[in-house]
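In: predicted model, plus sequence, below.
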Amino acid sequence: MATVRTRRAREALTGLAFAAPAVAVFAVFMFWPLIQVFWISLQQTRGFGLAKWVGLQNYQEILSDKIFWTALWNTALYTAISVPLCLVAGLAAALLLNKRMPARGLIRAIYYLPAVISGVSSALIGAWLFNEDIGLVNRILDVVGLGPVPWQSEGVPALLSLVAISLWIGLGFNMVVYLAALQGIPREVFEAARCDGASRWATLRRITIPQLGPTTFFLIVIGIINSFQVFDIVYVMTGGGPGNSTTMLVTYAYSAGFEQRQQGYASAIGVVLYLIVLVMTIVQWRVNKRRDVA
C-alpha cells in the first residue's frame, strides 16, 4: 500500500515539475497583470505621481460613456461578421486543399503566409490596398465600372475593409486547424457513405461538418477572443475613424490610457472587456457541452 502511495506521489510531483514552468509563466505574465489591471481600475491615475482611490467610479462612468457603447457595438458587429466568414472560408480552403492536387504544399503555404506576418505589416498592406486614391481595390473597381468606394471617409466601407483584411489574416490559421481535423476523420466513414450512395453535399452536411464540431467550437472561441481584442489593423488602417465608426474596445482603451492619460478608466474598460469575453466563452462552452451530451 505504501509503495502504491509513493509511486502516485512521485507521479504527481513529476507532473507538477513539468507543469511548473508553464504555470509560472502564466502567473507572471497573465494572472498578476490581470490583478494589477483590476487594482488600477479602482483608481484615478495618469501613470505619474500618486493615484487617487475612486472605487467603482470608473465603472460608473462607463455606463454613461457613449463612445464606450459605440466601441462595444462596433466590436460586436465586427466579430459577428468576421468570425463566421473566417470559419466558412477556412473550411472551404481546407476541403479544397485536403484533396490531391498539383503544388498543394505551395498553395497551403501561400494561404497560411498572412498568419505568420506581423499584424502591423498586414495592416499596412491593407491600408495600401484600400486607399481611396491610389489603392488597388478602388483601381479594380474603377476598371470594372463600379467606381471607387470611400474606404476611409465613410463608416460602413471602413468597417468592411477591416473585415476583409481580418479574413485574409485569419483564413490560413483556420484552414490549417480544419486540415488537421479532416485528416483525423477515419476514411472508412466516407467510403461507407459512398457505398450507400450519399452525395458530396450529403456527406459534407451529415458526416464532415458534425465530425468537425469540436474543431469548429475551438475556432469560434479563438475567433471571438481575437476579434474582441483586435487592435493593430484598426489602429493602422483607420485609427478608429471616420469619427468613431471603427473604434473598438481595445483601441478605445488604448486611447484613454495612453493618449488621454486616464489609465484608471482604461483599465476599467479592459476589465469589462475581459468579463465580456469570459462570459461569452463560458456560454459557448456550456452550449457545446449540452450538444455533445444530447
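Out: Good, I have the coordinates.
In: going by C-alpha atoms from here, please, whenever you check contacts or count neighbours.
Out: OK.
In: chain center to stretch 86-98, what's the gap?
Out: Relative to the chain's own centre, stretch 86-98 is displaced by 17 Å; criterion: Cα atoms, centre = their mean, to the nearest Å.
In: let me fix that: stretch 81-91
Out: On Cα atoms, centre = their mean, the centre of stretch 81-91 falls 11 Å from that of its chain.
In: check it against this one:
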Amino acid sequence: MAELAKNTEIITPDADKVTPPWKEAWLSFCHNKLALLGLGIVIFFIIIAILAPVIAPYGFREQDLAKRLLAPSSEHWFGTDDFGRDIFSRILYGARISLWVGFFAVLGSVIFGTILGIVAGYYGRWIDTIISRIFDIMLAFPSILLAIAVVAILGPSLQNALIAIAIINIPNFGRLVRAKVLSVKQEEYIMAARAVGMKDSRILLHHILPNSMTPIIVQSTLAIATAIIEAAALGFLGLGAQAPTPEWGKMLADSQRYLVQAPWTLFFPGLAIMLTVLGFNLIGDGLRDVLDPKMKQ
C-alpha cells in the first residue's frame, strides 16, 4: 500500500492553463465573423464621429446656394443638399448625434429599467403587481406613438427625443430583469445569504445584479440600434433634432422633396442609418450566442 501511495500522482489543474470566463467569451466572439463585422462597423462610425472636425472638408452649417443639389463629385463626395451644404460633412457630424442619442438613451433605460425590474422581482407581492401593470400599460402602446406623445408634452428637441426614447424602452429592460431575478432569487446561495442575515441591499448589489447582467448586456446592444432608428424617426417627423443640426433622420426629412431630382440627398443618410443599426444588431447577436448558455448548447 505504501508503494502504491508513492507511485500515485495527484493530478491538480494547472492554474496558468485555466481560461478566464471573459477571455473565453472574447475568443468565442472572435470566432463569429458576422459579430466581428458588426464590431468593425460600429468602431468605424465611432472613429468618424470623434474625428469629424478633422475629417470633414466643410462645416456642417456651411452653405453655398450656388452649389445646391450638386451630384456626388470629387469636390463633394456625397453631393450637396438644398442649401448647398456638403452631405458628407453633415453625415460625419451626424454620427456624433446618432451615437450619442443611442448610447445615453439606452443607458437611461438600463438604469431605471434594471432598478424597477430588480425591485419587482425580488420583493414581489403588491410592489411587483404595480410595477408590472405600469410596464403592461406602456407596452400596450406602439413605441413610436408613445415617444411622439412624450415629445409632444416636453416639446420638440433632441434632448427631449432622447428622454422619450429612454422612457419607452424602460419596460423592455424592466421585464427582462424581473424575469431573471425571479429565477436567480431561488438559487441556494441567495437563500444562504438570507439565512446568515445579509441585508437585502447587499444581496441585490453583490448577488442578484451581477448574475442578471448577461441579458442586460445583450439587450442593451440591440436596444442601441433600436434607439438610433427611433431617434431618426422622431427627427424625420420634426420632433427630434431641429435645423440646422445634422441628424440623419432630420436630413431624410429635409430631402424627401428631392427624391427624384437629387436621390443622393436621401440615399447617403439612409445608408448611414442602415449600416450603424446593422453593426449593433450583429454585435448583439454575437453577444447572445456567446453569453446565452442555451445558444452555446
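Out: Nice, I can see it. The structure presented is a predicted model; accordingly, all values stated were derived computationally and were not measured.
In: distance from the host helix or strand of residue 150 of structure 2 to structure 1 after superposition?
Out: Take DSSP states H and E as the rule and residue 150 of structure 2 turns out to sit in helix 143-154. Mean deviation of helix 143-154 of structure 2 relative to structure 1 after superposition (mean Cα distance after the TM-score superposition for structure 1): 3.0 Å.
In: quick one: the helices in the stretch 51-200 of structure 2, in order.
Out: Residue ranges of the helices in the stretch 51-200 of structure 2, as given by DSSP state H, counting those that start in this stretch, are 52-55, 87-123, 125-139, 143-154, 158-184, 188-195, 200-203.
In: now render those helices as JSON lines, adding mean neighbour count and distance to residue 40 of structure 2.
Out: Output for the helices of the stretch 51-200 of structure 2, formatted as JSON lines (neighbours: other Cα atoms under 10 Å; distance: least, Cα to Cα, whole Å):
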{"stretch": "helix 52-55", "mean neighbour count": "15", "distance to residue 40 of structure 2": "18"}
{"stretch": "helix 87-123", "mean neighbour count": "23", "distance to residue 40 of structure 2": "15"}
{"stretch": "helix 125-139", "mean neighbour count": "15", "distance to residue 40 of structure 2": "33"}
{"stretch": "helix 143-154", "mean neighbour count": "17", "distance to residue 40 of structure 2": "29"}
{"stretch": "helix 158-184", "mean neighbour count": "23", "distance to residue 40 of structure 2": "25"}
{"stretch": "helix 188-195", "mean neighbour count": "12", "distance to residue 40 of structure 2": "40"}
{"stretch": "helix 200-203", "mean neighbour count": "13", "distance to residue 40 of structure 2": "38"}
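In: quick one: contacts of the helix holding residue 150 of structure 2?
Out: 138, 157, 160-161, 164-165, 167-168, 230, 233-234, 239 (Cα atoms under 8 Å, 6 or more residues apart in numbering).
In: ok, and the closest non-adjacent residue to the spatially most central residue of structure 2?
Out: The centre of structure 2 sits closest to residue 224, judged by Cα atoms, centre = their mean, with a distance of 2.0 Å. Ranked by Cα to Cα, 6 or more residues apart in numbering and with sequence neighbours excluded, the top spatial neighbour of residue 224 of structure 2 is residue 102, at 4.9 Å.
In: residue 76 of structure 2: which of the helices of the stretch 51-200 of structure 2 is closest?
Out: Closest approach to residue 76 of structure 2 among those (Cα to Cα): helix 87-123, 7.2 Å.
In: could you tell me the angle between that closest one and helix 158-184?
Out: 40 degrees (axes from the mean of the first three to the mean of the last three Cα atoms, to 10 degrees).
In: who does helix 87-123 of structure 2 touch, helix- and strand-wise?
Out: Judged by 3 or more Cα pairs under 8 Å, 6 or more residues apart in numbering; DSSP states H and E, helix 87-123 of structure 2 is in contact with helix 33-50, helix 52-55, helix 125-139, helix 158-184, helix 213-236, helix 248-255, helix 264-291.
In: show me the two of the contacts of helix 143-154 of structure 2 that sit farthest apart.
Out: 138 and 157 (22.1 Å).
In: circling back: closest to residue 78 of structure 2 among the contacts of helix 143-154 of structure 2?
Out: Using Cα to Cα, the contacts of helix 143-154 of structure 2 come closest to residue 78 of structure 2 at residue 233, 22.1 Å.
In: measure the nearest residue to that closest one once chain neighbours are set aside to residue 120 of structure 2 for me?
Out: Among residues not flanking residue 233 of structure 2 along the chain, residue 249 sits closest, at 6.0 Å (Cα to Cα, 6+ apart). Per Cα to Cα, to the nearest Å, residue 249 of structure 2 is found 36 Å from residue 120 of structure 2.
In: thanks a lot, see you next time.
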